[in-house]
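Q: Pasted the sequence and its predicted model underneath.
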Amino acid sequence: MAGLKNPAPPPASVSALVRFQSFDLLATLVAVVRNDASVLFSNSALEDALGTSRRMIVGALLTDAFTEPFQLQNALEGASENEFAALRYDAWLKRTGYDPLPVHVIITRTEPADEIIVEMVPLEQQARQDREERLAEQAQTNKELIRNLAHEIKNPLGGIRGAAQLLEMEMESPELTEYTQVIIHEADRLQSLVDRLLAPHRRPHMVGDVNIHEVCERVRSLILAEFPKGLRVMRDYDISIPEFRGDREQLIQTVLNIAHNACQALVDRIAAGDAQLTFRSRVTRQITFGKQRYRLALELHVIDNGPGVPDSIKDRIFYPLVSGREGGSGLGLTLAQTFVQQHHGLIEVDSVPGRTDFKILIPLP
């Protein structure tokens, strides 16, 4: 094991395993150590990060697992001498076969005084949590903005359309009615846009048993009907995924919006005959998102081999009216994120030229 030196580590005592077993439920890396940095307990997340078993970690010196061990040693000495109740700093954790992992270390003194909790939060995880928090706040702000804006637009829009109709009835020249028809047509188009903006807030949440693969198959049939040539739709399903409670129609619309956006980005590859869209379902365990820890979650990927999301909109792709396509409304992904958030989940995107992966995460029972 990288860094830790313990040729004959003693196994963790039963009492320590029982006392600290709740730490196994955490996504962060946790070790309970003595004042001399020897490990009393290591949780499962730390085992995974270090690439070794709890039996090898317990009894070893945790300081040996860091690229700069003196930082942890100084912190433990300060904690043992009651200089502080908690201390935070950034460090690098050694890993077998991998580059060092940047972590935010939190040292907490406990009772009895010779036991100290060392929590290590991977900085990439911290960045993800911060990003999720910003997305959730932005989604709520967008929701209120859209609802208020849509209501403000509806009233004058109806007046404009009605006035154009009355004006058309008074006109004697057929040529002039072309102008009123333009006004009526554009008013109807804006009304349709407003209705789409308000759709998630109007329709009640219809909860029932959902099989995610039935959702994917429905979307697959719709996509192939629209793009019958030049597109391969691949399926990579984990059929063990259980049904869960949710709104089937909302989830169909969510996956359809993402898949349809992907196909529009694949237009050149479809013309060339080598476009590919993949639906992949998996179960992920002990995952934290939306500031909450879940034992199980659905992980549904919609992957395409298109040009990727433009850099100019990557950070704003779920914002309303933001589109990377000429003539796009910029509402599809906003509605998809709203629908998934109503299922206590979220959508993430990872995109590079040649591969774009939209990942839908939804808690499972």
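A: It's in.
Q: okay, CA-based contacts and neighbour counts for the rest of this
A: Noted.
Q: Now do the helices in the stretch 51-200 of the chain.
A: Assigned by DSSP state H, counting those that start in this stretch, the stretch 51-200 of the chain shows helices spanning 54-57, 69-80, 123-170, 177-202.
Q: Specify the stretch among these that is closest to Arg248.
A: When the helices of the stretch 51-200 of the chain are compared by Cα to Cα, helix 177-202 sits nearest Arg248, at 13.9 Å.
Q: so the closest one versus helix 123-170, what angle?
A: 140 degrees (axes from the mean of the first three to the mean of the last three Cα atoms, to 10 degrees).
Q: Show the subsequent helix or strand relative to helix 177-202.
A: Remark: after helix 177-202, the chain's next helix or strand is strand 208-210, criterion DSSP states H and E.
Q: To Leu296, which of the helices of the stretch 51-200 of the chain lies closest?
A: Closest of the helices of the stretch 51-200 of the chain to Leu296 is helix 123-170, at 17.9 Å (criterion: Cα to Cα).
Q: Measure how far the closest one is from the centre of its chain, please.
A: Distance of helix 123-170 from its chain centroid, counting by Cα atoms, centre = their mean, to the nearest Å, is 23 Å.
Q: helices or strands up against that helix?
A: Helices and strands touching helix 123-170, by 3 or more Cα pairs under 8 Å, 6 or more residues apart in numbering; DSSP states H and E, are strand 98-109, helix 177-202.
Q: Would you format the ones you listed as TSV with distance to Val283 included?
A: Formatted as TSV, those follow (distance: least, Cα to Cα, whole Å):
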stretch	distance to Val283
strand 98-109	25
helix 177-202	27
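Q: Pick the most buried one from the helices of the stretch 51-200 of the chain.
A: Here the criterion is mean neighbour count by mean count of other Cα atoms under 10 Å, and of the helices of the stretch 51-200 of the chain the winner is helix 54-57, at a mean of 22.
Q: Got another one to weigh against that:
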Amino acid sequence: MSAGLLRNSFKGAASAAPFFPTLLDQMPNAIVVFEAENQQLVYVNPAAESALDLSRKSLEGQSVFDLFGDNNALNSMISEVKQGHVLAQRQEMVLHSLPGSIHQDSIPAHVVIAALEDPALIMMEWFPIDQQLRSERDERVTQQVEANKQLMRNLAHEIKNPLGGIRGAAQLLEFELPEKGLREYTQVIIKESDRLQTLVDRLLAPHRKAHVIESFNVHEALERVRSLVLAEFPKGLRIIRNYDTSLPDIMGDREQLIQATLNIVHNAAQALSEEISRGVAQIELKTRVARSVTIAKHRYKLAMDLHVIDNGPGIPEEIIERIFFPLVSGREGGSGLGLTLAQTFVQQHQGFIACDSRPGRTDFHIQIPYRRQEKTS
């Protein structure tokens, strides 16, 4: 197979593309094929486009060096395969990008370099080494969250009945008190009972409301979230749109997904109070299409990727592993329910939500699979 035929895949000539690239298009791992002599790319599969967050068109004419810099370990692997010492080599490494290069991320990955039938071509395959760890973590977190939700539901029901009795008794006592000044104390009981009732209702709310499925544009939903948050924080905060406008409409409960995203963006805005006061606060709403994803052991061809990224102080290390648990909050006066509800709503759409946080950058990642209407109704 010649480099010329493979290069047709860059130009979108599907009819000219041979069987080999067509087969690689279906592979879940990122794969590129490049010329052995100058490392110039001649083929990129959809999974690699997604991993690099770049299109085939923007990758045309680039080389492996342009993507990952002068990586000694990678160069050594390529050299060994190029010289025919081995047919394939595999190694775990961090794929760094050059400063100012077209690809801006660093990827801890398991990398495979392999020879092809045509000695002028070499194939590179990689997948994040945290992929399996993430799958195991997601399963563990799902089990923990489900146990916590069940506990909170049971606890809420147990609280609800005596709470109504306490409030009723306080009202009756208030009518019987001889001095009006003493009613201040019964009012404290009534108000605190009402506050606890509101908390209980919020714990039970996601499980009471019917799941309404419809087709909608996720960017229209994000624009609503953006306008709501900017109305509350009109000065000192920028909310940046980084949308992939080619995203198809998604099937889901529009209001639930708006609420889930609003909870995350609102939390981020509250955490940015110092940055807002200095006029440097920003939140980025980033959407992309993810291909060949696995969520809770189920494989999906396409999924919606949504990132909410802020430049705030980050989430304290002591609570980062528990931020989706009920009543856990890193903010004084917070109820600790916003992220719990967001996770519940996302999971009801067979999706997942995760968080990566360090000082100066917190990234909430939501991924929801595209499913057929008949499967979601």
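A: That came through, no problem. Small disclaimer: the values here were computed from a predicted structure and weren't measured.
Q: Fetch the TM-score of the aligned pair.
A: Remark: TM-score between the superposed chains equals 0.72 [TM-score structural alignment, normalised by the length of structure 1]; 298 aligned residues with a Cα RMSD of 3.5 Å.
Q: follow-up on the earlier one: could I get the helices of the stretch 51-200 of structure 1 as a markdown table with distance to His260 of structure 1?
A: Listed next are the helices of the stretch 51-200 of structure 1 as a markdown table, based on distance: least, Cα to Cα, whole Å:
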| stretch | distance to His260 of structure 1 |
| --- | --- |
| helix 54-57 | 46 |
| helix 69-80 | 51 |
| helix 123-170 | 22 |
| helix 177-202 | 16 |
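Q: Mind checking those helices for the one nearest to Arg19 of structure 1?
A: Comparing these by Cα to Cα, helix 54-57 comes nearest, at 15.1 Å.
Q: now the strands: where do they sit in the stretch 251-377 of structure 2?
A: Counting by DSSP state E, counting those that start in this stretch, residue ranges of the strands within the stretch 251-377 of structure 2 are 281-295, 298-310, 352-358, 361-369.
Q: Pull the distance from the second one to the chain's centre.
A: This means strand 298-310 of structure 2. Worked out by Cα atoms, centre = their mean, strand 298-310 of structure 2 lies 6 Å from the chain centre.
Q: related to what we said a few turns ago, output the strands of the stretch 251-377 of structure 2 in CSV, with mean neighbour count appended to each entry.
A: As requested, those are arranged in CSV below (neighbours: other Cα atoms under 10 Å):
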stretch, mean neighbour count
strand 281-295, 20
strand 298-310, 19
strand 352-358, 17
strand 361-369, 21
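Q: Ok, which of those strands comes nearest His110 of structure 2?
A: Comparing those by Cα to Cα, strand 281-295 comes nearest, at 17.2 Å.
Q: could you give the angle of the closest one to strand 352-358?
A: Angle of strand 281-295 of structure 2 versus strand 352-358, following the same axes, to 10 degrees, is 140 degrees.
Q: which bit of structure 1 covers strand 281-295 of structure 2?
A: With TM-score structural alignment applied, strand 281-295 of structure 2 matches the range 275-289 in structure 1.
Q: Tabulate the strands of the stretch 251-377 of structure 2 in a markdown table, adding columns for distance to Ile213 of structure 2.
A: A markdown table is the format used below for the strands of the stretch 251-377 of structure 2 (distance: least, Cα to Cα, whole Å):
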| stretch | distance to Ile213 of structure 2 |
| --- | --- |
| strand 281-295 | 20 |
| strand 298-310 | 16 |
| strand 352-358 | 18 |
| strand 361-369 | 14 |
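Q: nearest to Leu98 of structure 2, of those strands?
A: Proximity to Leu98 of structure 2, assessed across those by Cα to Cα, is greatest for strand 361-369 (20.6 Å).
Q: which other helices and strands contact the closest one?
A: With contacts taken as 3+ Cα pairs under 8 Å, 6+ apart, strand 361-369 of structure 2 sits against strand 298-310, strand 352-358.
Q: The first one vs structure 1, mean deviation?
A: What that stands for is strand 298-310 of structure 2. Superposing on structure 1 places strand 298-310 of structure 2 at an average distance of 1.1 Å from its equivalents, by mean Cα distance after the TM-score superposition for structure 1.
Q: related to what we said a few turns ago, and the match of strand 281-295 of structure 2 against structure 2, how far off on average?
A: Taken over the aligned residues, the distance from stretch 275-289 of structure 1 to structure 2 averages 1.3 Å (mean Cα distance after the TM-score superposition for structure 1).
Q: Contacts for that stretch next, please.
A: Here stretch 275-289 of structure 1 makes contact (Cα atoms under 8 Å, 6 or more residues apart in numbering) with 25-27, 129, 132, 216, 230-238, 241, 259, 262-263, 266, 269, 293-306, 345-346.
Q: any idea how far Ile240 of structure 2 is from the nearest residue to Glu275 of structure 2 once chain neighbours are set aside?
A: Excluding the flanking residues, the one nearest Glu275 of structure 2 by Cα to Cα, 6 or more residues apart in numbering is Ala281, at 4.7 Å. Note on Ala281 of structure 2: its distance to Ile240 of structure 2, by Cα to Cα, to the nearest Å, is 11 Å.
Q: Done for today, thanks.
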